[in-house]
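Colleague: task: produce atomic coordinates for the following.
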Amino acid sequence: MTIQIPASSPTETVPPPVPSPTVVSRYAAFVAGRRSKWVVLVLWFLLMGIGGSLAAGLADVQDNDPEAWLPSSAQSTKAVQLAEQYFADKDSSTAVIVYAREGGLTQADLSRIDADRARLADKVAIGKVSAAVVSKDKVAAFVSVPLRTSPSDNKVLTDKVTEAGKLTSDGAPAGLDIKITGEAGSIADFADVYSGMDGALLGVALGVVALLLLVTYRSPVLWLIPLITVGLASQVASGVVYLLAKHAGLVVNGQSAYVLMVISVGVGTDYALLLISRYREELHRHEDRHTAMSLAVHGSLPALAASAATVTIASLCLVFGSMNSTRGLGPVVAIGVVLVFFAMTSLLPALLVILGRWVFWPVKPRVTAGYDPNSAQGHGTWAKIAGAVGRRPRAVWIGTALVLGVMALGIAGVHTGQTQAEQFTGKVDSVTGQQVLAEHFPAGSSAPADVYVRDAGAPSATAVVAKVPGVSSVSTQAAKGGWTHLTAVLRDAPDSAAAKDTVQDIRTALDGSTGPAADAVVGGQSAVALDVSEAQGDEETLLIPLILAVVLVMLLVLLRATIASAVLLGSVVLSFAAAVGTASLLFHALDHAKIDRGLVLFGFIFLVALGVDYTIFLMTRAKEEVRLRGHREGILTAVTVTGGVITSAGVVLAATFCVLAAIPTVSALQQGLLVAVGILLDTFLVRSLLVPALALDLGPRFWRPGLTPQETAPHESAKSRAEAPSTV
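Modeller: Predicted coordinates:
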């Protein structure tokens, strides 16, 4: 079956549409005006001048310290506060320097370790350097060194770790292996991984998008315009985020910084593809490019605004999260989307109008008599797809739903509890050092659990903790301000599931004790990992339903159809489940089976918010077509004429998220793959097959409780369509 879309007569003169003087039409006329386009250009140049200079400082305000992400109610957060108040410099972090030699440490090695302790105490430490602890087999030893750090700038700590590494490695005996691990080593490794990635990611993302735009437009010139626009908008967004992080307390970490880059480039390019497609259509109908662009902006702005609003509001739901990292990510994404939206609907139109038709070279769109953008001509592939959906819609949606359901079965293979060793795609010193410690000492030696208890309860707390299975030893470190600091060395690695279970057992045992010991607070690296995991679970319970509610409300406002909105929301949820299941299989294939639990919420926010974008673009067009052609022909026409541009947008966005694989951390790789898989599923299965087939099978009641559109005679449809610009 081929979709036949009535076209205007070749001899028919199409009167230029005259939009009513609404806010949208005034905005469209302003950004494409003969004089006002220059005002738009100047305004953006001013923004870019300010934002570009500030964007470079974004790396300096990132905070990748895990304790800074915790909710204020977490025990590990209270432990940090007690440590800062009574026992340690608030801007300190402990590095564990591990020494090892195959065959055993020599006397020269031990002498070198003692000499290193003195140099470290003199040059980099801000407190007492511990005595060297030598393993029973004499193969390894370690010392703990408190280093200077800063709650708002991890570069300070990274520099200190680098200096400590140089002090210990320069002139070391041949064959003596030296690694820096512990909290400071881990933070420094993550900071090194993300250092400089903002610019590199932006460059790679723009390169990928440039290639795809070249293929899409087949023009050596046109691809540059949206690419330059989105790159400049990304820099302005980074500048705004920097100001908020510097002066308003917005938490920015390595993850939110690179997400800002990717989301700005990906979403911005999507919006550019839709606007330029509409502009090209109007250039075939109007000689004056200012008029053509004004109509293009007027026609596409509602759908683009609905898309941007959905992503923005859904992202802002994250401010209700319990962790600072989650609360910070929401505003960062929202800022990026909003600024990119305005850039693509103001700066991009102004640039295209200023440059004229030649940017489409070698195939410049010219005025064509009787041109009908909705003609199936030029949409051959998508006309065939729409025809196949139209012939057997029930079979199509059932088959597609079954395929997605089978993909979702892969969720059974999802396993959380990613350890530090599983967080990097390559080897780093903090992981290697931890492995050496685990081989020769109790695995928790590098990061013992910290127990803070009132002085009167210290003896009983020590006895209680020592009896907990999984605890290797307990010792008293200090007493100050009425509090005693105990350390409990765990048998298991500090970031392992077993260590987190031991911390929970310690807390349960202390809570069940009597007297002052019952008020003890347990912190440390394992406690942080436990509290983060629990906080992530709480966030999923709160934020996932909230985001779904926001998306549903946005769909109801946009479509004014309860049944359609419910169907679309259900399709997005099914698509998300299929994406998680499929991505899980990919993670196993790449030997990165375990995920950080935060990936679930990360994937959900982006796949639901971005995935519904393409459905919004399709259904906004479908709603207009249904009014003119009736339900069946309207749905099939929308699939036919939007198929190419929306598919291109989906491929570009998916490819942009794949750029995250350039970051050498497993979490970034998994984030990129999960979102890319989900977007491709939305693009090729949900939006192309599932949604239109469901809409056809449900019939006109799909649009209830709104007025059911009536079938319109073909000649009336064509005439009406020729006189009224479409929304996408």
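Colleague: alpha carbons only for contacts and neighbour counts from here, please
Modeller: Fine.
Colleague: quickly find the element holding Ile563.
Modeller: Under the criterion of DSSP states H and E, Ile563 resides in helix 562-589.
Colleague: who's in contact with the next helix or strand along the chain from that helix?
Modeller: Counting by DSSP H and E, the next helix or strand C-terminal to helix 562-589 is strand 594-595. The contact list for strand 594-595 (CA atoms under 8 Å, 6 or more residues apart in numbering) reads Val414, His415, Thr416, Gly417, Gln418, Glu422, Phe587, Ser667, Gln670.
Colleague: now the second one, please; I'll put the structures next to each other:
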Amino acid sequence: MTHRPAHAADRGPLAALLRTVTGRRTAWLVALLPLLLAGGLAAALGEGERAPSPLDTLPAGYESTLGTELAAELPADDASVALVLWTATEGQLPGGALGELGALAQEVGAVGGPRAVRPSEDGTAALAVVPVPGGSATDVAERVTELRENLDEGVPDGVEAQVTGPAAVQADLAAVFDGADFRLLGATAAVVAVLLVVTYRSPVLWLVPLTVVAVADRFAAVAATQLMAQLGIAWDESTVGILSVLVFGAGTDYALLLISRYRDELKRVADRRAAMATAVRRTAEAVVASATTVVLGVLTLLLSLVPTTRGLGFACAVGIVVAAVFALVVLPAALVCFGRWVFWPRVPREGDPTLVEGRSLWRRVGDQVAARPPAFVVGSVVVLAALAAGLAQVSTGLDQSDQFLERPEAIAAADRLAESFPAGTSSPTQVVTRAAAGDVLATVRSTGAVLSADVTDQGDGVSQVDVVLDAAPSSPEAEEAIASLRAELAGYEDTYVTGTEAQAIDARDGAARDRLVIFPLILALVLVGLGVLLRSVVAPVLLVATVVATYAAALGVSWWVFTGVLGFEALDVSTPLLAFLFLVALGVDYNIFLVTRAREEAEAGHGTRAGVLRALTATGGVITSAGVLLAAVFAVLGVLPLVVLAQIGTVICIGVLLDTLLVRTVLVPALVVVLGDRFWWPRRTPPATATTATTPAPAPM
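Modeller: Predicted structure coming up:
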């Protein structure tokens, strides 16, 4: 059997591109040059750098943010504070220990001179305040580490020294990301490699997509951070980690779709280059539609009030574009350079059977769905609704002590400090003002729930009052105290209440505002995108509804996991938004892969009912593999001991599995079978022909 390469007869820009990508003389250039160029640029430029700002993670326009911005005008605006806590290893502090601690406190630069050390009333602990010069997170971490080493060397017998306070928390947070890029990249690559080997059952093939996606990931990280540095867009340590996971997950999904179609085409034609040209042509629409949906979705984060959230949206958009280009251009060229043997030991040959046998798993699933579609629709909806029941109990706003999966010294010391000193000592509230400091101080001291208040910094017409509240951090009482302070100080011009407690309250309110604005916009963009792709009204509405139901179920199940298994008491304020964004954008991907194939089969004369069953059979294996892989990749975020990343990864992992194994496999096909041609309304599809309506489905991709 001989075939003329399909692309040889084509004309136009796409045909020219395909000839270049798959050509005998050009394929190796298309594969090698981008990989070398991207790798060289990534190595030469490195990731972008920027000086962090205290405003990076604060919602714009809120009082705590305005207070932090005003505090930057103070003479000591570049300094942070560490609290040194000395505690007796047994009973009370040894006699004479306070004198030694006073000398040690002066040696490490504590505030207050000879009176730097403040003993507790119970005699079991003592406290000193040590200014820590500001700078980058790395600089602060180095100074806190040096402080801890000096304290350990000079501490008297029978006394233990610990460091807490804002500087220590910042240092311990920075420690979370020490080597994080390497650990996260290594774990992600390992997961992808294992799943690719399992999927293809080949000792060679997996190396090609993994290499292409790995280079795309590094290039995306460098390109995104360099662009953000030039444009003045903020990002933090977690941005590159989430970007890497997204690029690996989406890039590998696109690769699975392409390679599966390529293998299918190799069974139809002798020329592997013609087979690849057809595979690219048939998968490009789905991949481009998927990538466009995700890019538009993540770009909605540019409307967030939080600078680093806006940076995450920008970085992810860059990453998806890079992943799609590498998957549609570099990967096809790389694969055709090797020939059919790259699939060894399951090498596809021309003339191999391409029809699914009756025992095919996905064909059996489709037949079961087609036999009782209303029952499967109702059953799927009931399951999703039951899983979503946990939504009624979800609360947001993690305590500072709950931000870490592993308990660092700063958090442990803060809890111990609260046993011997007023609860608010470890995290004082700040009032920053341009008004008369004395008047503001008097008003603060007269406010209920305030244990102490002192002016700690003044200059250039700005004053800062540090306030110790008589309430445990992150408690309802502390929130009421902040509200009372703000109400009492409302009459003073340019006077703001800030600090950790006030910032947490404002962050929660800012996150609620972001959800109110961004959720509807994401849904609207996805609806419009699906409408343009499918030229339908009914199909996009149903597909988006299924994805939203998946998100609700995933968040409900995750809440039970977090509270019942992992012991979390709340979600981080950013978790619902980021989980919704990625689940909707990525969840729609699998529906796009299924429905575009169903439309292709229907327009080929199989009709809507048979078309969706053929599409399920054809795409079942690859989409399930892609979903499992994407879920595993996002679960890798748990290698970083930061609760917010673990939560985001867990919700997305559960959501992707639900979408892959239930929604896309059962619910969507059942809906299509129930509605028939109405699913495509107002678009019309050709009626099924007698010869094709009963034709078995094509081989799985």
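Colleague: rewinding a little: redo the contacts of strand 594-595 of structure 1 as CSV? Include secondary structure.
Modeller: Below are the contacts of strand 594-595 of structure 1 laid out as CSV (DSSP: H, G, I helix; E, B strand; the rest coil):
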residue, secondary structure
Val414, coil
His415, strand
Thr416, strand
Gly417, coil
Gln418, coil
Glu422, helix
Phe587, helix
Ser667, helix
Gln670, helix
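Colleague: so which of the residues you listed comes closest to Asn154 of structure 1?
Modeller: Within the contacts of strand 594-595 of structure 1, the smallest distance to Asn154 of structure 1 is 19.8 Å, found for Ser667 (CA to CA).
Colleague: where's the equivalent of Glu73 of structure 2 over in structure 1 relative to Tyr452 of structure 1, distance?
Modeller: Taking TM-score structural alignment for the superposition, Glu73 of structure 2 sits opposite Gln85 in structure 1. Gln85 of structure 1 sits 12 Å away from Tyr452 of structure 1, going by CA to CA, to the nearest Å.
Colleague: for Val24 of structure 1, same thing?
Modeller: Look at Val24 of structure 1 and Tyr452 of structure 1: by CA to CA, they are 61 Å apart.
Colleague: identify all contacting residues around stretch 514-530 of structure 2.
Modeller: Outside stretch 514-530 of structure 2, the residues that touch it by CA under 8 Å, 6+ apart are 289, 293, 296-297, 300-301, 303-305, 536, 540-541, 544, 577, 580-581, 584-585.
Colleague: quick one: contacts for Val245 of structure 2?
Modeller: The contact partners of Val245 of structure 2, taken as CA under 8 Å, 6+ apart, are Thr188, Val633, Phe634, Val636, Leu637.
Colleague: nearest to Ser420 of structure 2, of these?
Modeller: Nearest member of those to Ser420 of structure 2, counting by CA to CA, is Leu637, at 36.8 Å.
Colleague: corresponding residue for the closest one in structure 1?
Modeller: Mapped onto structure 1 by TM-score structural alignment, Leu637 of structure 2 lines up with Leu660.
Colleague: is its match in contact with Ser667, as I believe?
Modeller: No: Leu660 of structure 1 is beyond contact range of Ser667, at 9.3 Å (criterion: CA atoms under 8 Å).
Colleague: looks like Val588 of structure 2 contacts Ala289 (just checking).
Modeller: No: at 9.9 Å, Val588 of structure 2 does not count as touching Ala289 under the criterion of CA under 8 Å.
Colleague: neighbour count: these two, which is higher?
Modeller: Each of Val588 of structure 2 and Ala289 has its neighbours counted (other CA atoms under 10 Å); Val588 has more, 26 against 20.
Colleague: now do the contacts for the closest residue in space to the more buried one that isn't next to it in sequence.
Modeller: Distances taken as CA to CA, 6 or more residues apart in numbering place Val547 nearest to Val588 of structure 2, at 6.7 Å, with adjacent residues excluded. By CA under 8 Å, 6+ apart, the contact list for Val547 of structure 2 reads Leu583, Val584, Gly587, Val588, Asp659.
Colleague: ok, which pair from those is furthest apart?
Modeller: Longest distance between any two of those is 10.1 Å, between Val584 and Asp659; criterion CA to CA.
Colleague: the longest helix along structure 2 vs structure 1, average distance?
Modeller: Ordering each helix of structure 2 by length in residues (DSSP state H) puts helix 500-534 first. Averaged over the aligned pairs, helix 500-534 of structure 2 sits 0.9 Å from structure 1 after superposition, using mean CA distance after the TM-score superposition for structure 1.
Colleague: find me the equivalent region of that helix in structure 1.
Modeller: Taken onto structure 1 by TM-score structural alignment, helix 500-534 of structure 2 occupies residues 525-559 there.
Colleague: list the buried residues for the matching stretch?
Modeller: For stretch 525-559 of structure 1, burial by neighbour count (16 or more other CA atoms under 10 Å) applies to 525-533, 535-536, 539-540, 542-544, 546-548, 550-556, 558-559.
Colleague: so what does Val340 of structure 1 match up with in structure 2?
Modeller: Checking TM-score structural alignment: Val340 of structure 1 goes with Ala323.
Colleague: which helix or strand contains that match?
Modeller: helix 307-325.
Colleague: ok, Ala82 of structure 2 next?
Modeller: According to DSSP H and E, Ala82 of structure 2 maps onto strand 79-88.
Colleague: going by neighbour count, list what's buried in whichever helix or strand comes after that strand.
Modeller: Of the helices and strands lying after strand 79-88 of structure 2 in sequence (DSSP H and E), the nearest is helix 97-107. By neighbour count with 16+ other CA under 10 Å, helix 97-107 of structure 2 contains the buried residues Ala97, Leu98, Leu101, Gly102, Ala103, Leu104, Ala105, Gln106.
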